[in-house]
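[1] sequence unknown, structure follows:
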């Protein structure tokens, strides 16, 4: 009989991070990190990261000391066969939460899921661009991150992933063994906008401030359009 108070989900997460996935990732890829101390040791916070590769959601949780959750598209959790099982296992083991990104009510549900994570006092990882960059540029941010930051009253910490698109570019299933890095900036405080989480102009202003911080931190080329629009204009792979 299980002892009261044991959280098996938490136990599984830490087992994967410190015994299985974490040591393997560190040994193989030798990732480096700058600014680790900018992540608060306690309390809820949002880590806002650029998004170059699906592997971003593996490297960041492994190298950040706090337990964190990522909002990941539900497609990663529905694959079939051995590959689908392996992907689903890896996503759950690294603390990722499946969300529906189809818009409308699904977007509202995703926002509420993020708020639940923050309400527990945990760290939430978000990609403000909403999808992976198709070409290495930094694109316009979606305002959902601003709503969560203002409603939950938490700081937003900019994070830049470095060379993860070289390790695992879009379309590649087996990563290349290259050294990747993470740069974490100082927390952004938006308490001056308290109570304005329903003002769309404020939400856009907060989101743009986050994207400026990301651009300055990583020096990526910035394009003020949505990454999803760029992807829609690209030829479909056969």
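    Structure received. Model, not experiment: these values are computed from the prediction. Residues are numbered from 1 along each chain as shown.

[2] Only C-alpha atoms from now on, for both contacts and neighbour counts.
    OK.

[3] Residue 20 and residue 26, how far apart?
    Computed with Cα to Cα, to the nearest Å, the distance linking residue 20 and residue 26 is 11 Å.

[4] On the three-state scheme, residue 182 is what?
    With DSSP: H, G, I helix; E, B strand; the rest coil as the basis, residue 182 sits in strand.

[5] how near is it to residue 193?
    Note on residue 182: its distance to residue 193, by Cα to Cα, is 29 Å.

[6] The two: which has the busier surroundings?
    The residue with more neighbours, out of residue 182 and residue 193, is residue 182; 24 against 14, by other Cα atoms under 10 Å.

[7] Second structure for comparison follows:
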């Protein structure tokens, strides 16, 4: 824990010193107990930003190959993703799948915080896409509160298809927790859809994004 907190503090210092972010609503983040963190997704750096700036450790999924790559670059990637609290997930295993979400359930059962992007993959056109129902499944299954997060301007840190990183001001808004009755995994699809839509409405209010009304697709699927 000390290692993680030291790494998180280092990233927070770098982000604060180079980007001068505006951060609002940290008082909304529960200081203890299980928490589902649900941000919009515009940048590769969104997870790092959330992990660095939130009051508590937030675990996110990351591709398993980031943890198994060979050579000096692989070692650096493995150290980085381990240090920020990422959880390896096999390629092709979507965050909305039951197998991956069971890992999230285990994290929440330990009364920790878990981050999930309801859109699935990052938006490349600035629109807020329809939420996939994995976040609703997780909320209803565990009863953990969902903290919606609006990230504004993180897309400018590294525009889509660009390799250069440019420190830019961005805004992070933390909304009030959303609470759902704990039903266990036996809830209905309409209940899961309704919970997801409520979460997306809260994210939209925080981020101010125009909504697409459709699901986002990964670049490989387009």
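    Sure thing, it's come through. What you are looking at is a predicted structure, and each value in this text was computed from that prediction instead of being measured.

[8] what's the TM-score here?
    Here the TM-score for the pair of chains, by TM-score structural alignment, normalised by the length of the second structure, is 0.90; 221 aligned residues with a Cα RMSD of 2.2 Å.

[9] just to revisit the earlier point, for residue 20 and residue 26 of the first structure, indicate the residue with more neighbours.
    residue 26 (15 against 12).

[10] So what does that one match up with in the second structure?
    In the second structure, residue 26 of the first structure lines up with residue 16, judged by TM-score structural alignment.

[11] How about residue 89 of the first structure?
    Checking TM-score structural alignment: residue 89 of the first structure goes with residue 79.

[12] What residues sit buried inside the stretch of helix or strand its match belongs to?
    Element membership for residue 79 of the second structure (DSSP states H and E) is helix 71-83. Buried residues in helix 71-83 of the second structure, counted by 16 or more other Cα atoms under 10 Å: 77-78, 80-83.

[13] Off-centre distance for that helix?
    In terms of Cα atoms, centre = their mean, to the nearest Å, the gap separating the centre of helix 71-83 of the second structure from the centre of its chain is 20 Å.

[14] The longest strand belonging to the second structure - contacts with which helices or strands?
    In the second structure, with assignment by DSSP state E, the single longest strand is strand 146-152. Of the remaining helices and strands, those touching strand 146-152 of the second structure by 3 or more Cα pairs under 8 Å, 6 or more residues apart in numbering; DSSP states H and E are strand 35-39, strand 171-174, helix 189-207.

[15] run the last query once more with 10 Å
    strand 22-24, strand 35-39, helix 46-53, strand 113-115, helix 134-142, strand 171-174, helix 189-207 (3 or more Cα pairs under 10 Å, 6 or more residues apart in numbering; DSSP states H and E).

[16] The first one against the first structure, how far on average?
    To tie it back to what came earlier, the one meant is strand 22-24 of the second structure. Superposed on the first structure, strand 22-24 of the second structure shows a mean distance of 1.0 Å to its aligned residues (mean Cα distance after the TM-score superposition for the first structure).

[17] now for that strand, which elements pack on it?
    strand 146-152, strand 171-174.

[18] what's the most buried one of the ones you listed?
    Burial of these is given as mean neighbour count (mean count of other Cα atoms under 10 Å); strand 146-152 ranks first at a mean of 25.

[19] Provide the aligned range in the first structure for that one.
    Using TM-score structural alignment, strand 146-152 of the second structure corresponds to residues 156-162 of the first structure.

[20] how far does the matching stretch sit from the chain's center?
    Relative to the chain's own centre, stretch 156-162 of the first structure is displaced by 9 Å; criterion: Cα atoms, centre = their mean.

[21] Also stretch 186-206 of the first structure?
    20 Å.

[22] cool, stretch 123-138 of the second structure as well?
    With Cα atoms, centre = their mean, you get 11 Å for stretch 123-138 of the second structure.

[23] In contact with the residue of the second structure positioned farthest from its centre, which residues?
    When distances are taken from the C-alpha mean of the second structure, residue 71 lies farthest, 28.3 Å away, according to Cα atoms, centre = their mean. Contacts for residue 71 of the second structure were tallied using Cα atoms under 10 Å, 6 or more residues apart in numbering; they are residue 77.

[24] got it, and residue 48 of the first structure?
    By Cα under 10 Å, 6+ apart, the contact list for residue 48 of the first structure reads 124-129, 145, 156-160, 184-185, 210-211, 213-214.

[25] Is residue 15 of the second structure part of a helix or strand, or is it coil?
    Three-state assignment for residue 15 of the second structure (three-state DSSP): helix.

[26] For it, grab the count of nearby residues.
    19.

[27] Run through the residues that contact the residue mapped onto residue 211 of the second structure from the first structure.
    When the first structure is aligned by TM-score structural alignment, residue 211 of the second structure is paired with residue 222. By Cα under 10 Å, 6+ apart, residue 222 of the first structure lies in contact with 136-140, 211-212, 214-216.

[28] Per the alignment, name the residue of the second structure opposite residue 111 of the first structure.
    The equivalent of residue 111 of the first structure in the second structure is residue 101 (alignment by TM-score structural alignment).

[29] sec struct for its match, please.
    Put simply, residue 101 of the second structure is helix when judged by three-state DSSP.

[30] Next one: it from residue 48 of the second structure, what distance?
    Note on residue 101 of the second structure: its distance to residue 48 of the second structure, by Cα to Cα, is 20 Å.

[31] can you tell me how far the residue lying closest to the match of residue 211 of the second structure once chain neighbours are set aside sits from residue 103 of the first structure?
    Nearest residue to residue 222 of the first structure in three dimensions, chain neighbours excluded: residue 138, at 4.8 Å (Cα to Cα, 6 or more residues apart in numbering). Residue 138 of the first structure is 22 Å from residue 103 of the first structure, where distance means Cα to Cα.

[32] higher neighbour count, the two?
    More neighbours surround residue 138 than the other of residue 138 of the first structure and residue 103, with 27 against 10 (other Cα under 10 Å).

[33] Tell me the spacing between the equivalent of that one over in the second structure and residue 87 of the second structure.
    The alignment partner of residue 138 of the first structure in the second structure, by TM-score structural alignment, is residue 128. Separation of residue 128 of the second structure from residue 87 of the second structure (Cα to Cα) stands at 25 Å.
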